[in-house]
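In: sequence and predicted structure, then a few things I'm wondering about:
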Amino acid sequence: MRLLLILDHATEDRLLADIVEHGHTVVARLLSSREAEARLPDLEVDVVLAGAGRSTLSADLLRATDSRGIRVVALASTDLDRHHARSLGIHEVLEADVAWGEIDAFVRGSAVLGARVDETAEAAHPRGARVIAVWGPAGAPGRTTLSINVAAELAARGRDVVLIDADTYGGAIAPALGLLDEAPGFASACRLAGSGSLDRAEFDRIAPVYSAAGGPFRVLTGIPTSRRWPELAPDRIDAAIEVLRTVATDIVIDVGFNLEADDELSSDLFSPRRNAATAASLRLADDVLAVGLADPIGLARFLRAHVDLLDVVSTSRVHVVINRVRGSALGIDAAGQVRQSLRRFAGIETATLLPHDQRASDAAILLARTLREAAPRSGLRAGIRGLVDTVLLPIAADDLAVRPRRALRRSLAAG
């Protein structure tokens, strides 16, 4: 293997003889990530072995290696180094004082990448997973709550589910489920897919299992801070979803609210790319759950934004869900008023209405669990379960009959 070293002198001196003895070639020995970025175009490199500190590992270096299909292995000396590496989406992090034998096995194994779509995956998912995007306008209509619980209900019915947080304005799935989000899983998947490195082994490593009796599912957590939205580039999202379709039956994506296009944001050169992640996810979706809030302000926001949504996706793929239906905000016959407003102002004849159930929602948040676990008999859980059974599962009934449990389910059970 051709290695580029970006290590401190002590670590480099300790490892150099073993690197050569094990048959590797050191193409350069550098001191900073900035120097490495400048030298990469002139070097032929298979693997970069770098310290995990801020001076030797940076987002710019990862972009440069990704574009060339070069794997990065980081060596961490402190907890701060480990946190920095994982915050960049690097999962190949080893202790700086480990013996070369451990590093060597890792370098050799990661340099020869597995196939993106293996025969087992193709056999398990011959038609590819269905992508379900959950979208809603600004104002917290319940996108994340619906995404989590749709994924949970699908998983409870024997589906192989991957839940993705693709909200570029700040992910909320990880804290809602009590998962660590210092290493954003979906950003990592996008980065690996962009360099052609996302295979089953990588997926298993970056997607933690949310364990629930009778219905575990995988989660790709979102970006922990909104300023990291450039990591969710549309082309990388395309590549990541293409791979994930081979390891699941259903992919549920929690997307951002903003649908504004480039020409509407010509005064801001960065926002178009930020919103493009939502547009890319919606474009890839087989079904879109459009969520609105059942009060005068929430319905007005939904009806205005629904027009913009139909410019992005076709009407046939959109299923309208109105959340928190309650008489205290709409008066007598709240459900009837919602349906009448949807029919009159948007021509929407069919919608799923979910009741306002603050106690169930609070229980799920307090316990960091799904409604199926925290409030199994709640009206809100029953409404989401009905949505899954009557709207989503009938579409995939034939598919479910052919393959009730697949590769991802087996891997979860084994894990």
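Out: Happy to help now that I have it.
In: for the rest of this, base every contact and every neighbour count on C-alpha atoms.
Out: Will do.
In: secondary structure element for residue 258?
Out: Residue 258 is part of no helix or strand when elements are defined by DSSP states H and E.
In: residues near the residue nearest to it when sequence neighbours are not counted, how many?
Out: In this structure, residue 258 finds its nearest non-sequential neighbour in residue 275, 6.0 Å apart by CA to CA, 6 or more residues apart in numbering. The number of residues packed near residue 275 is 25, by other CA atoms under 10 Å.
In: and the contacts of whichever strand or helix holds residue 275?
Out: Assigned by DSSP H and E, residue 275 belongs to helix 271-284. Residues from elsewhere that reach helix 271-284 (CA atoms under 8 Å, 6 or more residues apart in numbering): 131, 133, 166-168, 229-230, 232-234, 237-238, 253, 255-262, 265, 288, 312-313.
In: what does the helix or strand just after that helix rub up against?
Out: Tracing the chain C-terminally past helix 271-284 and defining elements by DSSP H and E, one meets strand 287-293 next. Here strand 287-293 makes contact (CA under 8 Å, 6+ apart) with 130-137, 141-143, 282, 298-299, 301-302, 306, 317-325.
In: now, which of these lie within helices?
Out: Among those, the members falling in helices (DSSP state H) are 143, 282, 298-299, 301-302, 306.
In: one more to weigh against that first structure:
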Amino acid sequence: MVRIALLLGREVERRLLPDAVEHGHRVVRAGTWPELRDGLAEHRPELLLVAAGVLAVDHDVLAVCDAAGVRVVALADDDRQRAAARAAGLHEVVGPVVAWAELEPVVTGRVALAPEATPSPEARTVAVWGPTGAPGRTTVAVNVAAELAAAGRRVALVDADPYGGAVALALGLLDETPGFAAACRLAGMNALDRAELERLAQRCATSGAEFEVFTGLIGPGRWPELGADRVAAALAAIAAEVDVVVIDTGFSLERDEELTSDQFAPRRNAATFAALEAADRVIAVGLADPTGLGRLLRGCAELAEHVDPEQIDVLVNRVRPSVLGIGAYAQVRATLQRLGGIERAWLLPHDGRGPDAAVLRARALRDAAPRSALALAFREYTAERFPRADAFDAGAPRPSRRGPGIRGTRLLDRVRRGAPHYA
């Protein structure tokens, strides 16, 4: 059951309300934005359904919904309404909707969203990079790994941040013995085999599936353990045992040779460069505020010197009107296109309660807050950019559902075909 507030036109409400109640949801009708604002504290809805073409958006009420963790979904009948909803800062727009059965998977968050674009070629190694300023690299890495595992992939999440890893803390795992550093040491001795990988990896469960985690350094003082050759060898060994490797990297793209005259000394950023070189897709993460966007644009320009720009996916985190004003999503897209030539980016909404629940429970969003706006945004991104387990080309090798790997996983949360599409 989901507690739902309706802010719809009379005809749409008459069509959808009986089926919503029949599906077991608790529904509150709000005729106007002020009525909705006054009833938020009493009814505490989890979801607000609003008609994009009927009522003018009250941005103050949207800010209250965001602070209260109320997910907002707009119903649009045509492209004009869809564009108006997006311009108003509404991230989730669905439609046209004829019957409640089309909305039920969206309301409950059970399915991923069908993408507009054709899925890109399969990525086996994914590096998550972002500039300084805590843009959300670890959050993205953890949730992308969890979504891929829940979709039936054998996934390994690697914390290769030489400045101190946070993946273990985010998932509530033991970090006394850095798993990835140990793997690098064994790789340097040509002793990293499947048995050692099983010993070093920690298992993390998500929605009935599992993925493996190689924890990072517990302090920045141990960065010399992550030498470039060792990191490359360890990543290759891990990639041979799973379908997808997701790497949480460091932020710095400085060439250490410029900082020392000793050409044989270990390099602080060698692990980051080795991860970027091994990756066939790089997720560049930045914050949606003037400072964060500036850092992201400068960082992407540097990143393009080391990675093919076609392999870079740009994710902008915490998009919110309170920092950028009305039309926050449109402003971010326009800024990226005008100043960075970035034509396509994935924008992650500022979510009030979802990330807090994930931190409190030390779990991925799909487990801590599966119906939150941010969890659905990650589900949408992974469904679009990573081929689904049942959508491989006929001639391509098909990953085993329960076959050998570091450890097997079960396919319990497959992306279904025919899901409603968000704009």
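Out: Arrived safely. Computed from a predicted structure; not experimentally measured.
In: the second structure: strands as residue ranges?
Out: Secondary structure of the second structure (DSSP state E): strands located at 3-7, 26-29, 47-51, 71-75, 92-94, 125-129, 155-159, 202-206, 209-214, 244-248, 281-287, 312-319, 346-349.
In: as CSV, the ones you listed with mean neighbour count would be great.
Out: CSV is the format used below for these (neighbours: other CA atoms under 10 Å):
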stretch, mean neighbour count
strand 3-7, 22
strand 26-29, 17
strand 47-51, 22
strand 71-75, 23
strand 92-94, 22
strand 125-129, 28
strand 155-159, 29
strand 202-206, 18
strand 209-214, 25
strand 244-248, 28
strand 281-287, 26
strand 312-319, 22
strand 346-349, 22
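In: of all those, which one comes closest to residue 325 of the second structure?
Out: Ranking the strands of the second structure by their distance to residue 325 of the second structure (criterion: CA to CA) puts strand 312-319 first, at 10.3 Å.
In: from residue 345 of the second structure, how far off is the counterpart of residue 312 of the first structure in the second structure?
Out: Taking TM-score structural alignment, residue 312 of the first structure has residue 306 as its aligned residue in the second structure. Noted for residue 306 of the second structure: a distance of 20 Å to residue 345 of the second structure, by CA to CA, to the nearest Å.
In: the more surrounded of the two?
Out: Taking other CA under 10 Å, residue 306 of the second structure and residue 345 do not tie; residue 345 has more neighbours (16 against 12).
In: count of residues packed around residue 398 of the second structure?
Out: If you count neighbours by other CA under 10 Å, residue 398 of the second structure ends up with 13.
In: any idea what it aligns with in the first structure?
Out: That one, residue 398 of the second structure, aligns with residue 402 by TM-score structural alignment.
In: that match and residue 394 of the first structure, how far apart?
Out: Going from residue 402 of the first structure to residue 394 of the first structure by CA to CA gives 14 Å.
In: same question, residue 286 of the first structure
Out: Distance of residue 286 of the first structure to residue 394 of the first structure, given as CA to CA: 14 Å.
In: repeat that for residue 166 of the first structure.
Out: Per CA to CA, residue 166 of the first structure is found 26 Å from residue 394 of the first structure.
In: any idea how many residues pack against residue 139 of the first structure?
Out: Neighbourhood size, residue 139 of the first structure [other CA under 10 Å]: 13.
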